[in-house]
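Undergrad: Compute the structure for the input listed below.
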Amino acid sequence: MPVTPSTFRAPPFLRNGHLQTILPVLLPRHVRTFFTRERLELSDGDFLDLDWLRRGASRLAILTHGLEGSSTQTYIRGMAATLARAGWDVLAYNFRGCSGEPNRLPRAYHSGETGDLRSVIARATADYSTLALVGFSLGGNVILKYLGESPSDRAIRTAVAICAPIDLAACARKLDQRWTNRIYLRRFIVSLVQKIEAKGELFPGIVDATAARRMRTFQEFDDRYTGPLHGFRDADDYWTQSSARQFLPNITVPTLLLQPRNDPFLAPEAYPWSEAETNPQLFLETPDSGGHVGFLDLRHGLQPWSERRTAEFLNSHVAT
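TA: Just a heads-up that it's a prediction; the model follows:
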């Protein structure tokens, strides 16, 4: 241990991973969450937009969204509302270029970008001495990598990562190669290409977007754009350096990793059994169902079980 038995039980008609993934998008619940925005200026001349939900708590949960997401996503707003009711203030930050306004530099964000998270944490510790991290998908990889890189960060007391592609190469290839995943792949690639074309207009001497519309896979896109724009040789170099799995043995705070076994985005390499068995601070929970950031059990309407499980885990390790 701590490979943790899961209490999540999907209804019989919702056990399919694709249904769990798609239904929360088709049937989004209305969440009344009112963020206050702050712009954080970065040392390289760029910025991050931070969205705060303050209720006067003494502890803060920092939320990180997934690929091409933002703080407007229902899963972010729902988690923020749930954690606020559980006694946390919340900060949901938007990756570069994801807040509704283009960022200022040719680079953007990527799966291993922990420097920006470090800047957010530095800003948060000006107001809070007790922090938790909660990351979804790509954001889950980011927080796990950060925790492994910075095991001495005393402000971070606990964390939860949900559906994190901790082996980026294996997960990218699963999305690239399985025909059943083409609906997700296409949606991501279209959004990424649109942003690269906008970058090409802003930085014509740096970003060549002429081939962007011919991109059909993450391998092609990360080879041509994500890797080189962020200092990596190519997609393989980017995936190798940025995957969080290699950092899991260094995690020193109680950290829950929720990885449904039927998540269509996750390859077998994204289930770190051996690391959880040897690191007493890494709690791996692998319910049979849940899809990708789904976890619908319908016990509380459309509220996903993962919100309740996250609040429970954080509160079990940090007193109010």
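
Undergrad: okay, CA-based contacts and neighbour counts for the rest of this
TA: Fine.

Undergrad: Summarise which helices and strands the helix or strand harbouring Glu201 is packed against.
TA: Per DSSP states H and E, Glu201 falls inside helix 182-202. Counting contacts by 3 or more Cα pairs under 8 Å, 6 or more residues apart in numbering; DSSP states H and E, helix 182-202 packs against helix 168-177, helix 218-221.

Undergrad: Could you measure from Asn250 over to Ser70?
TA: 28 Å (Cα to Cα, to the nearest Å).

Undergrad: before we move on, the earlier item: now do the helix holding Glu201: distance to the chain's middle.
TA: Relative to the centre of its chain, helix 182-202 is centred 19 Å away, using Cα atoms, centre = their mean, to the nearest Å.

Undergrad: Ok, stretch 26-43 next?
TA: How far stretch 26-43 lies from its chain's middle: 15 Å, per Cα atoms, centre = their mean.

Undergrad: measure the nearest residue to Arg216 once chain neighbours are set aside to Glu220 for me?
TA: Nearest residue to Arg216 in three dimensions, chain neighbours excluded: Ile189, at 6.9 Å (Cα to Cα, 6 or more residues apart in numbering). Distance of Ile189 to Glu220, computed by Cα to Cα: 10 Å.

Undergrad: before we go on, could you also do this sequence so I can check it against the first one:
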Amino acid sequence: MELGSDLDWSSSSAAYSLLLRALSLIPTSHYLLAASLLLLTFLYRFLELHILQDLFSFSSGSPVTLTYNSGSRFYDAVVSKCKLLHGSYRATPWLSSPHLQTVFLNFFGRPPFFKYRRQLFTTPDGGTIALDWLMSSDVSGGTIHMDDVISKDDSTPIVVVIPGLTSDSSSAYLKHLAYHTAKCGWKVVVSNHRGLGGVSITSDCFYNAGWTVDVRTVVNYLHKENPRAPLFVVGTSIGANILIKYLGEEGENIPVAGAVAVCSPWDLLIGDRFITRRRVQKFYDKALAIGLQGYAKLHQPHFSRLANWEGIEKSVSIRDFDNHATRIVGKYETVDTYYRRCSSSIYVQSVSIPLLCISALDDPVCTREAIPWDECRANKNVVLATVKHGGHLAFFEGITASGLWWVRAVNEFLDELHSSHFMHVQKKISKPSTPLDSSIDQGPYVNVTEDGMVAALNNEPKSDNVEEIQDTHRDTVHIITPFKKYLSQLSRQNRWSTWLLVYIAITTSWPVVGSALYILFGKKKRNVLPDGLVRR
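TA: Down below sits the predicted model:
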């Protein structure tokens, strides 16, 4: 047995020796070629390259998919005339990756060269906002007149731009937008966030993903100073989230003729989970966290006093920064509470002006998972345009990557909207209710109102002019009357809702009805039974 084992071992060793000798005969260049192919395959998948799909596809690029309400007159009159939104987008060949596009935009971007005109605007709470203006004369070589910034008799349209997170008017993508919009003959004003654009923090208020106070104040100011000029608003990234939330909060009582939201994160809670899911997303998470730390260091005295400075310095992600700074300054209980309350997806249903939303399905920062498809389709004022490729705020096109596709799409849309009869006109009506304003979320008690509907009871103090009804008989009538008056209405409602109302009516009126039944049957009992038995 031992001799057989030795023979097997020697034969195996000889086989491995022959294999190694054969491998050594393969040229080193072949190994390098194989390693290069493996590396390229890894990078192709890791960077989500799509150059091969673009080369072997016979189409002219990625078609633009539009999501809208089938009964939308706004779509029929405006969006249907936009050729770019009914065409396709072909990415720059050497930037055929959402990551390459996004990184190239932030480090290079190839922005046009021009100079803004700065106006410092003071908010009611003492804050300072830098409004950077760009006129058509600034990009066409015409004569510059400083009073063109605020000309009350001018009807030239004004486009208000809301930047993204830690971005300001000097960002490459905003320069592309401002330059080409001014080229169309319009006025552009970039409303920089507080503390950005080289301006100091002058109050204890900071911007965040749901801070709509500043855009509301700036828009109202511009409308007051330029009553004849149509106002349009364009939001990018976090600025798009702020814009949609602002539109949903205001409803029709807003002096904005139309708006565009580009690469909105929509749902901040989903975005938070997405950006920490894969290693490549964590790169963006870390990069944005470094940008937020830089913003905090610019205003360290304020953050040291109002937030957790030690935690800010140790932050390695957006969530860490929001936990140690944004949540505390904004007075939110938890980070998730901040994300839920500031997400724009819940406000889409309340948007009452023409709104175009543009998103890339391969956006490495704002995931497609957060897009509220059904809400956009249900609102006749909203049109959602999605493209398969484009990255985050990039959408480079052409061999030289000299232009951004979404900038051309925005300008074409605004031009069509401006020439149509669908520009929104402000209406003085009450603001729409949002899910956060629902009284159902504020109290665990319910009450049946006179119209037969179930409403929540809050623990708020009653006003002095409300008379409390203390009479038991009137309470009983108050509860039973709605059932008589709206019996036909309740019969058409859901069966469970009807039984819920019946249950509430029985439980709330039982003390009165029970007392009446006890008195009634008590008297009958005394009349029927013998006197001796009753005495016992």
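
Undergrad: okay, Ile189 and Glu220 of structure 1: which has more neighbours?
TA: Ile189 (19 against 16; other Cα atoms under 10 Å).

Undergrad: Counterpart of the residue nearest to Arg216 of structure 1 over in structure 2?
TA: In structure 2, the residue paired with Ile189 of structure 1 is Ala289, using TM-score structural alignment.

Undergrad: doesn't Ser315 make contact with that match?
TA: Yes. In terms of Cα atoms under 8 Å, Ala289 of structure 2 counts as a neighbour of Ser315; the distance is 7.0 Å.

Undergrad: Overlap in contacts, the two.
TA: Phe321 (Cα atoms under 8 Å, 6 or more residues apart in numbering).

Undergrad: in which helix or strand would I find Leu257 of structure 1?
TA: Per DSSP H and E: strand 255-258 holds Leu257 of structure 1.

Undergrad: scratch that, Leu63 of structure 1 is what I was asking about
TA: Using DSSP H and E, the element containing Leu63 of structure 1 is strand 59-64.

Undergrad: which residue numbers in structure 2 go with that strand?
TA: Against structure 2, strand 59-64 of structure 1 falls on residues 157-162 (TM-score structural alignment).

Undergrad: And for the matching stretch, what's in contact with it?
TA: For stretch 157-162 of structure 2, contacts defined as Cα under 8 Å, 6+ apart pick out 186-193, 215, 219, 229-236, 239-240, 243.

Undergrad: Phe203 of structure 1 is nearest to which of the helices and strands packed on helix 182-202 of structure 1?
TA: Closest to Phe203 of structure 1 of those is helix 218-221 (Cα to Cα; 17.8 Å).

Undergrad: now the closest one: which residue numbers in structure 2?
TA: With TM-score structural alignment as the criterion, helix 218-221 of structure 1 aligns to 318-321.

Undergrad: where exactly do the strands run in the stretch 101-250 of structure 1?
TA: For the stretch 101-250 of structure 1, applying DSSP state E, counting those that start in this stretch gives strands covering 130-136, 156-162.

Undergrad: Could you export those to TSV, including columns for mean neighbour count and distance to Leu266 of structure 1?
TA: Listed next are these as TSV, based on neighbours: other Cα atoms under 10 Å; distance: least, Cα to Cα, whole Å:
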stretch	mean neighbour count	distance to Leu266 of structure 1
strand 130-136	24	13
strand 156-162	24	11
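
Undergrad: can you list those strands in TSV and add distance to Phe283 of structure 1?
TA: Output for the strands of the stretch 101-250 of structure 1, formatted as TSV (distance: least, Cα to Cα, whole Å):
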stretch	distance to Phe283 of structure 1
strand 130-136	14
strand 156-162	9
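
Undergrad: So which of those strands is nearest Arg15 of structure 1?
TA: Closest of the strands of the stretch 101-250 of structure 1 to Arg15 of structure 1 is strand 156-162, at 17.8 Å (criterion: Cα to Cα).

Undergrad: Shouldn't Val90 of structure 1 be within a strand?
TA: Yes. Under DSSP: H, G, I helix; E, B strand; the rest coil, Val90 of structure 1 sits within a strand.

Undergrad: And it, how far from Ala276 of structure 1?
TA: Computed as Cα to Cα, the Val90 of structure 1 to Ala276 of structure 1 distance reads 28 Å.

Undergrad: Which of those two has more residues huddled nearby?
TA: Per other Cα under 10 Å, whichever of Val90 of structure 1 and Ala276 has more neighbours is Val90, with 27 against 22.

Undergrad: Tell me who's in contact with the aligned partner of Ala161 of structure 1 in structure 2.
TA: Applying TM-score structural alignment, one finds that Ala161 of structure 1 aligns to Ala261 in structure 2. Going by Cα under 8 Å, 6+ apart, Ala261 of structure 2 touches 234-237, 240-241, 243-244, 355-358.

Undergrad: Quick one: those residues as a markdown table, columns for distance to Ala172 of structure 2 too.
TA: As requested, those are exported to a markdown table (distance: Cα to Cα, whole Å):
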| residue | distance to Ala172 of structure 2 |
| --- | --- |
| Val234 | 15 |
| Gly235 | 15 |
| Thr236 | 12 |
| Ser237 | 14 |
| Ala240 | 17 |
| Asn241 | 20 |
| Leu243 | 20 |
| Ile244 | 23 |
| Leu355 | 24 |
| Leu356 | 22 |
| Cys357 | 20 |
| Ile358 | 18 |
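
Undergrad: circling back: if you count surrounding residues, which of Asn250 and Ser70 of structure 1 has more?
TA: Ser70 (23 against 18).

Undergrad: Please tell me how far that one sits from Phe265 of structure 1.
TA: Separation of Ser70 of structure 1 from Phe265 of structure 1 (Cα to Cα): 19 Å.

Undergrad: Equivalent analysis for Gln73 of structure 1, please.
TA: The value you get for Gln73 of structure 1 to Phe265 of structure 1, if Cα to Cα is used, is 18 Å.

Undergrad: Among these two, which residue is more densely surrounded?
TA: The neighbour comparison of Gln73 of structure 1 against Phe265 (other Cα under 10 Å) goes to Phe265, with 24 against 13.

Undergrad: So what does that one match up with in structure 2?
TA: Matched by TM-score structural alignment, Phe265 of structure 1 corresponds to Val365 in structure 2.

Undergrad: wait, isn't that match in contact with Lys282?
TA: No. The pair Val365 of structure 2 and Lys282 fails to qualify as a contact (Cα under 8 Å) at a distance of 9.7 Å.

Undergrad: Can you spell out the matching residue range in structure 2 for stretch 143-151 of structure 1?
TA: Aligned by TM-score structural alignment, stretch 143-151 of structure 1 falls on residues 243-251 of structure 2.

Undergrad: who touches that stretch?
TA: Contacts with stretch 243-251 of structure 2, where a contact means Cα under 8 Å, 6+ apart, come from 162, 210, 212, 215-216, 233-235, 254, 261, 342-344, 347-353, 431-434.
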